[in-house]
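Trainee: Show me the folded form of this:
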Amino acid sequence: MAVGLSGGVDSAVTALILKNEGYEVHAFYMVNWHDDANLCRNDSDHKDAMAIADQIGIPFEVLDFSNEYKASVFSRMIDGFSNGHVPNPDIFCNQYVKFKVFFDTVRRLGFDYLATGHYANIDNGRLIKANDAKKDQTYFLCAIDQNTLSHLKFPLGQLTKKEVRFIAEQNQLVVAKKKDSVGVCFVGPRSFKAFLRSYIISKPGDIVLENGKVVGQHDGVVFYTLGQRQGIAVGGIKGYEDKPWYIVQKQIENNILMISQNSKHPLLRVKRIKCHSINWIRHVPQPHTVQCVIRHNGVAYDATLEPQQNEVIWVTLNEPIYGVSIGQWCVWYDHDECLGGGEICETSAT
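Mentor: The predicted structure is shown next:
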């Protein structure tokens, strides 16, 4: 049994559970990023992973996938943001690195299964939501293929985060009280916007109202998302109530942001979503009624999948939603089962 050991409490408990169940566990630590600026936690996580393996008493090995990560995750993410989209690097990482390059490597090394500390369940080849709804990670796992899923183990799927911490403390694991990592590793302590500025060429531009009146300046259209209400550099505007402002349009070519105080502005309305890069975990006939999710731990919206030619799918929502961006992933569920998903490439208000 190969286990991805990240240096955190979740993967540590995963390895411990499998060892106690009698599996011959071999730990692998993935290096996905080389950080000259020392902003990433690679070094400390590496040391923690080695300490965990030593404490549990399992072999430990390091695999370097930094080149694959840069090509398949980092570059895709930068290209997406440069075009004004909102890509999801976590889904890319699972799709192209953890459960592709890493998975293929451990299979070639002779391991029957790969286990990770993800919160999800597998039942007869189906990907099911974790028992801990707040920690459920099936959204990020939507792009795994069926063959890979049949060789995966997610021991934490039946546990809550509180129970995982309890197991770690009861067994005095060295990372029992270690804080969970948040966000993308290579961003470090910087804001995500500050990180993007290092890689994306942008310039200040106008923030305008619907009537074209300029009310402020932004520091780059690509750093903002549709429906965003935080971080908009406008103060009180004469003649308007003291209410939140929302970004309702990104004019990439003109370098203009349009704002409104209407969170359900017609420009934000979405009734149909077109997806490409489709992945099915369990294929269902179309049209098919599903619940679709646009963000991790987001609201599940009732919708119908409508297949089209050229491997795209239109998702028709029962009721309109607001503030969907190109590049996000639309993931579809049949109640607790994740059926698959696709990258959003177009939206329609009707």
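Trainee: going forward, measure contacts between C-alpha atoms and count neighbours the same way
Mentor: OK.
Trainee: Not counting residues beside it along the chain, what's closest to Tyr97?
Mentor: Wrong residue type there; residue 97 is Val, not Tyr. For Val97, ignoring the flanking residues on the chain, the nearest one in space by Cα to Cα, 6 or more residues apart in numbering is Tyr69 at 6.4 Å.
Trainee: I figured the one you found hits Met30, correct?
Mentor: No. The pair Tyr69 and Met30 does not pass the contact test of Cα atoms under 8 Å, sitting 10.5 Å apart.
Trainee: re the thing from before, for the residue nearest to Val97, what are its contacts?
Mentor: Tyr69 is in contact with 32-33, 93, 96-97, counting by Cα atoms under 8 Å, 6 or more residues apart in numbering.
Trainee: I'd guess it is in a strand, am I close?
Mentor: No. Read with DSSP: H, G, I helix; E, B strand; the rest coil, Tyr69 is helix and lies in no strand.
Trainee: Show me the helices in the stretch 151-300 of the chain, by range?
Mentor: Ranges of helices within the stretch 151-300 of the chain are 161-170, 192-197, based on DSSP state H, counting those that start in this stretch.
Trainee: any chance of those helices in JSON lines, plus distance to Gly110 and mean neighbour count?
Mentor: As requested, these are exported to JSON lines (distance: least, Cα to Cα, whole Å; neighbours: other Cα atoms under 10 Å):
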{"stretch": "helix 161-170", "distance to Gly110": "29", "mean neighbour count": "15"}
{"stretch": "helix 192-197", "distance to Gly110": "39", "mean neighbour count": "14"}
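Trainee: need those helices in a markdown table with distance to Phe102, can you?
Mentor: Output for the helices of the stretch 151-300 of the chain, formatted as a markdown table (distance: least, Cα to Cα, whole Å):
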| stretch | distance to Phe102 |
| --- | --- |
| helix 161-170 | 25 |
| helix 192-197 | 27 |
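Trainee: which one of those lies closest to Leu39?
Mentor: helix 192-197 (10.8 Å; Cα to Cα).
Trainee: Can you pull out the residues in contact with the closest one?
Mentor: Contacts for helix 192-197 (Cα under 8 Å, 6+ apart): 78, 187, 223.
Trainee: Now with 10 Å, please.
Mentor: 77-78, 81-82, 183-184, 186-190, 202, 219-220, 222-224 (Cα atoms under 10 Å, 6 or more residues apart in numbering).
Trainee: ditto for stretch 308-318
Mentor: 270-279, 286-292, 301-307, 330, 332, 341-348, 350.
Trainee: just the buried members of those residues?
Mentor: 270-276, 278-279, 289-292, 301-307, 330, 332, 341-347 (16 or more other Cα atoms under 10 Å).
Trainee: Against Lys264, how distant is the residue nearest the centre of the chain?
Mentor: What sits nearest the mean C-alpha location of the chain, by Cα atoms, centre = their mean, is Asp90, with 3.6 Å. Taking Cα to Cα, to the nearest Å as the measure, Asp90 falls 28 Å from Lys264.
Trainee: structure for this one too, so we can compare:
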Amino acid sequence: MKKRVVLGMSGGVDSSVAAILLQKQGYEVIGVFMKNWEEKDENGVCTSEKDYSDAFSVANKLGIPFYAVNFSKEYYDRVFSYFLSEYKKGRTPNPDVMCNKEIKFKAFLDYAMSLGADYVATGHYAKVIHTENGALLLRGIDDNKDQSYFLSKLNEKQLQKSLFPLGDYEKTKIREIAHEYDLITANKKDSTGICFIGERNFKEFLSNYLPNKPGDIVDNSGKVLGKHDGLMYYTIGQRKGLGIGNTKDGNGKPWFVAKKDLENNKLIVSQGDTDILYSDALITYDFDVINEEIVSFPLRCTVKFRYRQDDVSATIIKENDYHKVIFDKKQKAVTEGQIVVAYLGNICIGAGAIDKVIKGE
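Mentor: Alright, predicted model coming up:
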């Protein structure tokens, strides 16, 4: 009897081809479209309607059952509320990581199990393997597309029920397969950014939910250089969009966001690549280890604290209620609220939100 897989179909090329690969592997595939956001964009367009139509077209062409499920309430309660809360604190969250943990591999997983599924699957570029010590999350083979970073907060039990059929493929091959099957999604561009914001202006979107609190932009000495629109709109290390590029002050080098002074509502900037931008370590209070059978602390490993960055060598120390990540070399623009993800080679060990940045150790 075939194993049943419930596949999250987003209307994109990746999940479309995932359906083909799962069929080739002998699974019984059921496609499900998740609607996680109700709001239309500034042009009055609900992009999920087009995505739903494309996903339905692919499922129909491949001859697989297709359903839609609405997780908008769960998404708002578990992901969007977290997103707003983090921005209120002056932090820069990663809601996509939380969406995978709380929606795609929790709410969706529960729904799939109600359909009698043996596994859930998505179009993520990552790999999961099952060993005698439990499930392990691995990077996808396409270094440019690997999405293990976004799956790093999943736990071992979630991974036991998960399949990632694209993990052994490069993106170019996925496009080729889509063309071979003449799928409507074959040339569809990849979605970018946060799903509920889409292509719209980020500042405009965020201002609908959080009040603007303009204030001063100051340098390290406290000298006022300009005005900011609200601390929530800026992130550590940001260079563009500060509006002070033509100031006659300083040495002519570009300005970077160095720190947010929430108490005084000031945005502190630094000119040039200065020490204030660099950190020696970080603290995370919610570091989740995916599979504790293969990990012990202190841990020598590599980490990422942004999706698009090379791994950096570090040591992770476990204290009573937090983990401390100590970099071998100082790192630039480590940002509170972002996710630090740890790896042992190609194995993703786990992740946590950055709660505190440590300088000068």
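Trainee: Take the contacts of helix 192-197 of the first structure and, keeping just the buried ones, write it as a PyMOL select command.
Mentor: In PyMOL syntax, the buried subset of the contacts of helix 192-197 of the first structure is picked out as below (16+ other Cα under 10 Å):
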select buried, resi 77+78+81+82+186+187+188+219+220+222+223+224
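Trainee: Pro320 of the first structure matches what in the second structure?
Mentor: If you follow Pro320 of the first structure across to the second structure using TM-score structural alignment, you land on Lys330.
Trainee: How about Asn171 of the first structure?
Mentor: Per TM-score structural alignment, Asn171 of the first structure is aligned with Tyr181.
Trainee: Check Gly110 of the first structure too.
Mentor: Aligned partner of Gly110 of the first structure by TM-score structural alignment: Gly116.
Trainee: Tell me if I'm right that that match and Val29 touch.
Mentor: No. The pair Gly116 of the second structure and Val29 does not pass the contact test of Cα atoms under 10 Å, sitting 11.5 Å apart.
Trainee: quick one, which of those two is more surrounded?
Mentor: Per other Cα atoms under 10 Å, whichever of Gly116 of the second structure and Val29 has more neighbours is Val29, with 27 against 12.
Trainee: In contact with the residue lying closest to the more buried one once chain neighbours are set aside: list those residues for me.
Mentor: Counting by Cα to Cα, 6+ apart, Val29 of the second structure lies nearest to Val5, which is 5.0 Å off, once chain neighbours are set aside. Applying Cα under 10 Å, 6+ apart, we find Val5 of the second structure in contact with 19, 22-23, 27-31, 112-113, 115-121, 161-163.
Trainee: repeat for Ala135 of the second structure
Mentor: Per Cα under 10 Å, 6+ apart, neighbours of Ala135 of the second structure: 128-129, 155-162, 290-291.
Trainee: all strands for the stretch 201-350 of the first structure, in order.
Mentor: Along the stretch 201-350 of the first structure, counting by DSSP state E, counting those that start in this stretch, strands occupy 205-208, 214-218, 246-251, 256-260, 269-280, 288-293, 300-307, 313-322, 329-334, 337-348.
Trainee: now the fourth one, how far from the centre of its chain.
Mentor: This points to strand 256-260 of the first structure. From the chain centre to the centre of strand 256-260 of the first structure is a distance of 27 Å (Cα atoms, centre = their mean, to the nearest Å).
Trainee: compared with the second structure, how much does that strand deviate?
Mentor: When the second structure is superposed, strand 256-260 of the first structure averages 1.3 Å from its matched positions, counting by mean Cα distance after the TM-score superposition for the first structure.
Trainee: Equivalent analysis for the shortest one, please.
Mentor: Strand 205-208 of the first structure: mean distance to aligned residues in the second structure after superposition is 1.1 Å, counting by mean Cα distance after the TM-score superposition for the first structure.
Trainee: quick one: that strand aligns where in the second structure?
Mentor: Counting by TM-score structural alignment, strand 205-208 of the first structure lines up with residues 215-218 of the second structure.
Trainee: that older thread, just the ones of the contacts of Tyr69 of the first structure in strands?
Mentor: Per DSSP state E, strands hold no members of these.
Trainee: Map Val128 of the second structure onto the first structure.
Mentor: Using TM-score structural alignment, Val128 of the second structure pairs with Ile122 in the first structure.
Trainee: give me every residue that touches the nearest residue to that match once chain neighbours are set aside.
Mentor: Nearest residue to Ile122 of the first structure, sequence neighbours excluded (Cα to Cα, 6+ apart): Ile128, at 5.8 Å. Residues in contact with Ile128 of the first structure, defined by Cα under 10 Å, 6+ apart, are 119-122, 136-138, 157, 333-339.
Trainee: what do you get for Ile354 of the second structure?
Mentor: Here Ile354 of the second structure is in contact with 91-93, 282-287, 305, 323-325, 334-341 (Cα under 10 Å, 6+ apart).
Trainee: What lines up with Cys185 of the first structure in the second structure?
Mentor: Using TM-score structural alignment, the equivalent of Cys185 of the first structure in the second structure is Cys195.
Trainee: quick one: Gly245 of the second structure and Asn251 of the second structure, what's the gap?
Mentor: For Gly245 of the second structure relative to Asn251 of the second structure (Cα to Cα), the value is 11 Å.
Trainee: typo on my end, Gly230 of the second structure
Mentor: 26 Å.
Trainee: Likewise for Cys301 of the second structure?
Mentor: Counting by Cα to Cα - Cys301 of the second structure and Asn251 of the second structure are separated by 38 Å.
Trainee: before we move on, the earlier item: between the helices of the stretch 151-300 of the first structure, which gets nearest to Met50 of the first structure?
Mentor: helix 161-170 (16.0 Å).
Trainee: Counterpart of Asp302 of the first structure over in the second structure?
Mentor: Checking TM-score structural alignment: Asp302 of the first structure goes with Ser313.
Trainee: List the residues that contact its match.
Mentor: 300-304, 325-329, 342-343.
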